[in-house]
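>>> quick one, what's the 3D model for this:
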Amino acid sequence: MQLDQTHVKVRVRTLSEIGDLSLIMLRHYPRAIFGAFAIGAAPWVLLNALLLYWLPIREASYGLEDEEARAQLLRYGWWMCVLVFLQTPAAGIVTTIYLGEAVFEQRPTVRSAIKKARSQFWRWFPRLAIYRMAVPAMVLAAMMWGSDGDAAVDVFLLGMLLVWALIVRGARPFLPEMIVLEMCPVRSKDPAAITLRRRSKALHGPGGGDVGSRFIVIGMTLIVIGASFLYGMTWVQGVITGKWKLGLMTLLVYFPLSLWLISGIAVLVRLLAYLDTRIRFEGWDVELALRAEAMRQFGDEDSPIAQDPRSINAKRVAQTTVKQDQTAGVGS
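Alright, predicted model coming up:
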């Protein structure tokens, strides 16, 4: 493996260029990317169906035209949007691993990505599915199953979970990459080790404002793309069948599908933004060139992805932090 001969050219990119590169990656790996994401998202899709599909099915039995039905369908759409948003980081783990390999390898396999995701399950699941509120929101949805709704739960409590997730993910969007690609240890007895918290601070700290603004712009763009997917599918159905009214097909298939499609794209864009952040703030392109030359001169080494947390800048940050801690200890 030649670290300076990557499948995706390692260089600084603007946000629009990251969008263009995402389309190129989708063109080169359409089945693999969406297939890997479908495998990771499948359990969440089934759980969402069990938790929420009863709502439109119940309202369809009475009719979908009255105001009460519209209110319940609005409630269904709100819950589905929030759940998919919260579940996306965990659902995209297989895709993240696959794309991390695709940067360096011409033909990565989805099977190997699935195997790695399983081996690291207890590292990423608590932090991406529980701490980032996906599982708590699903528990809340299960508690509301069969009810007519409660504004305190449907609006206020679920909204608070969403706000918390927005703040955390906006400030620390690259946590999945640090967990499964950089393999940062969660805790370590070695004071110089690049733990997950220390690595997160080193990567997100220098460009916090830029990372947050990109998060907002990407989110707004994906909302527009998702609406285009939804309206496109309903338009095709209307042209073919002549049925233009809102029905169960739109509610149970097209609407969730459009949400998961933009979620898959979001995982791809996030990884490319992660690479760009490392290049701009850590000189990752220079590091790869130096390590590639070292490999040619002195022999092979372990996976480049697994060794990334030991990058030069991250190590400097860790050593600085340790020195500060030691100085504070001496002063006290």
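>>> contacts and neighbour counts: CA atoms only from here.
Fine.
>>> all helices for the stretch 1-150 of the chain, in order.
15-28, 30-52, 54-62, 67-91, 93-102, 110-119, 121-125, 134-143 (DSSP state H, counting those that start in this stretch).
>>> could you redo those as CSV and give each row mean neighbour count and distance to Arg316?
As requested, the helices of the stretch 1-150 of the chain are exported to CSV (neighbours: other Cα atoms under 10 Å; distance: least, Cα to Cα, whole Å):
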stretch, mean neighbour count, distance to Arg316
helix 15-28, 15, 28
helix 30-52, 18, 35
helix 54-62, 15, 54
helix 67-91, 19, 29
helix 93-102, 25, 24
helix 110-119, 16, 29
helix 121-125, 16, 25
helix 134-143, 18, 34
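>>> can you lay out those helices as a markdown table showing distance to Thr250?
As requested, the helices of the stretch 1-150 of the chain are exported to a markdown table (distance: least, Cα to Cα, whole Å):
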| stretch | distance to Thr250 |
| --- | --- |
| helix 15-28 | 25 |
| helix 30-52 | 14 |
| helix 54-62 | 10 |
| helix 67-91 | 11 |
| helix 93-102 | 27 |
| helix 110-119 | 30 |
| helix 121-125 | 31 |
| helix 134-143 | 21 |
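>>> show me the one of the ones you listed that comes nearest Glu177.
Closest approach to Glu177 among the helices of the stretch 1-150 of the chain is made by helix 93-102 (6.9 Å; Cα to Cα).
>>> need the contact partners of that closest one.
7, 33-34, 36-37, 39-40, 108-110, 113-114, 116-117, 176-177, 180-181, 267-268, 271, 305 (Cα atoms under 8 Å, 6 or more residues apart in numbering).
>>> which one is Gln2 nearest to, not counting chain neighbours?
Nearest non-adjacent residue to Gln2, counting by Cα to Cα, 6 or more residues apart in numbering: Ala292, 6.0 Å away.
>>> please give the structure of this sequence too, so both can be compared:
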Amino acid sequence: MQLDKTQIAIRERGLLELFDLSLLVIKRYMGRIVITTAAMAIPFTLINIAILSNLRPDLPTEVTSAQYGMLMVILIFLEAPLATSLVTLMLGDVMFHDEPSWRRMLSAPFSLIPRMFWLVALLRGVVPGMGMVFLCTLDDGEAWGFLLFLLVAYAMVLRGVRPFLGEIILLERNPFYANDANTMTVGRRSAALHNPNFGDMVIRAMASTFSVPLACAICINIWALRGYLFGQWAWDWVMLDLLLPTSLWMVAAYMAVTRFLSYLDLRIRREGWEVELVVRAEANRWKGATV
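You can find the predicted model right below:
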């Protein structure tokens, strides 16, 4: 591994460049991104179908289909940062290696599971959201809709101002807590990276909202293509359980790549990461030469 010879050029980029670069990265690593996304997306989709099972007997009536589809969208929105964690690990591995390795990529994540579960699955509303969605499907579940709305709003704000928590956990691998006040824990690292760049985080969050019309466009095109080819225009279980989640996970994978590149860009802009990599690479060479 040579820190100063990365697969993606280390330099500052604008937002539009990052979105464009994301497409190039997806093109180059299409197979690996599809595999890592599917490995998490398929189990989550099956769980979502089970959560929404109370609504299935009434499909495909218009009201129930709309409720089913909306709750599926909310579930995938909440789950996306956790479900795309393997994509982040894969990109972190291919960044510094000419030949990506599944074994190397998966060598450390098991020790990171408790941190991801507590900080992302619980505190960022994934597990509570899944529970609230299930309660919304019950006969008297309307009252939970408002709480679910508040949870989604909370998740949106938290992702907007601190979007790179997953990258910090998975790539920097700081400890969850430490008795030493000088030790860089996940919380301290997140505050150090995000707090001084609050305005930048808000702008990036506003720019990322383009994923909403992108998801709508993909979903509508899939629905129209299915209708024209097979004459199936109803929002039945095939559309709601298969095609709708597929279109949403495609956008989630793209945004995961963009988020990873934005994380790198922020470190370059604010921390001079490209200089750090060169210095560390030279230090490794000197260390190897003196051994």
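>>> give me the TM-score for this pair.
The TM-score (TM-score structural alignment, normalised by the length of structure 2) is 0.93; 289 aligned residues with a Cα RMSD of 1.7 Å.
>>> before we move on, back to that, and the counterpart of the residue nearest to Gln2 of structure 1 in structure 2, how many neighbours?
Ala292 of structure 1 maps onto Ala281 in structure 2, with residues paired by TM-score structural alignment. Per other Cα atoms under 10 Å, the neighbour tally for Ala281 of structure 2 reads 17.
>>> sorry, back to before: the residue nearest to Gln2 of structure 1: what's it in contact with?
Gln2, Leu3, Asp4.
>>> just so I know, which of the helices of the stretch 1-150 of structure 1 lies nearest Gly159 of structure 1?
Closest among these, using Cα to Cα: helix 67-91, at 8.6 Å.
>>> who are the packing partners of the closest one?
Contact here means 3 or more Cα pairs under 8 Å, 6 or more residues apart in numbering; DSSP states H and E; on that basis helix 67-91 of structure 1 packs against helix 30-52, helix 54-62, helix 134-143, helix 158-171, helix 255-282.
>>> so which of those helices is nearest Ile223 of structure 1?
Per Cα to Cα, nearest to Ile223 of structure 1 of the helices and strands packed on helix 67-91 of structure 1: helix 255-282, 7.9 Å.
>>> need the counterpart of Glu167 of structure 2 in structure 1.
By TM-score structural alignment, Glu167 of structure 2 lines up with Glu177.
>>> hmm, its match is touching Leu272, no?
No. Counting by Cα atoms under 8 Å, Glu177 of structure 1 stays clear of Leu272, with 10.5 Å between them.
>>> how about stretch 266-282 of structure 2: buried residues?
Buried residues in stretch 266-282 of structure 2, counted by 16 or more other Cα atoms under 10 Å: Leu266, Ile268, Trp273, Glu274, Leu277, Ala281.
>>> that older thread, could you point out which element follows the host helix or strand of the match of Glu167 of structure 2?
Glu177 of structure 1 belongs to helix 175-180 when assigned by DSSP states H and E. Of the helices and strands lying after helix 175-180 of structure 1 in sequence (DSSP H and E), the nearest is helix 196-204.
>>> so that following helix aligns onto which residues of structure 2?
Going by TM-score structural alignment: helix 196-204 of structure 1 matches residues 186-194.
>>> give me the mean deviation of that stretch from structure 1.
For stretch 186-194 of structure 2, the mean deviation from structure 1 after alignment is 1.1 Å (mean Cα distance after the TM-score superposition for structure 1).
>>> mind checking how far that stretch is from the chain centre?
18 Å (Cα atoms, centre = their mean, to the nearest Å).
>>> could you say what helices and strands the helix holding Glu177 of structure 1 packs with?
Looks like helix 175-180 of structure 1 contacts helix 93-102, helix 121-125, helix 196-204 (3+ Cα pairs under 8 Å, 6+ apart).
>>> next, the angle from the longest one to helix 30-52.
Here helix 93-102 of structure 1 runs at 160 degrees with respect to helix 30-52, directions being taken by axes from the mean of the first three to the mean of the last three Cα atoms, to 10 degrees.
>>> which part of structure 2 matches helix 93-102 of structure 1?
Using TM-score structural alignment, helix 93-102 of structure 1 pairs with 85-94 in structure 2.
>>> and the matching stretch against structure 1, how far off on average?
Mean deviation for stretch 85-94 of structure 2: 0.9 Å (mean Cα distance after the TM-score superposition for structure 1).
>>> Gly131 of structure 2 pairs with which position in structure 1?
That one, Gly131 of structure 2, aligns with Val139 by TM-score structural alignment.
>>> now swap in Val73 of structure 2 and tell me
Looks like Val73 of structure 2 aligns to Cys81 there (TM-score structural alignment).
>>> give me every residue that touches that match.
Here Cys81 of structure 1 is in contact with Leu259 (criterion: Cα under 8 Å, 6+ apart).
>>> with distance to Val163 of structure 1 added, can I get the helices and strands packed on helix 175-180 of structure 1 in TSV?
TSV is the format used below for those (distance: least, Cα to Cα, whole Å):
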stretch	distance to Val163 of structure 1
helix 93-102	23
helix 121-125	20
helix 196-204	19
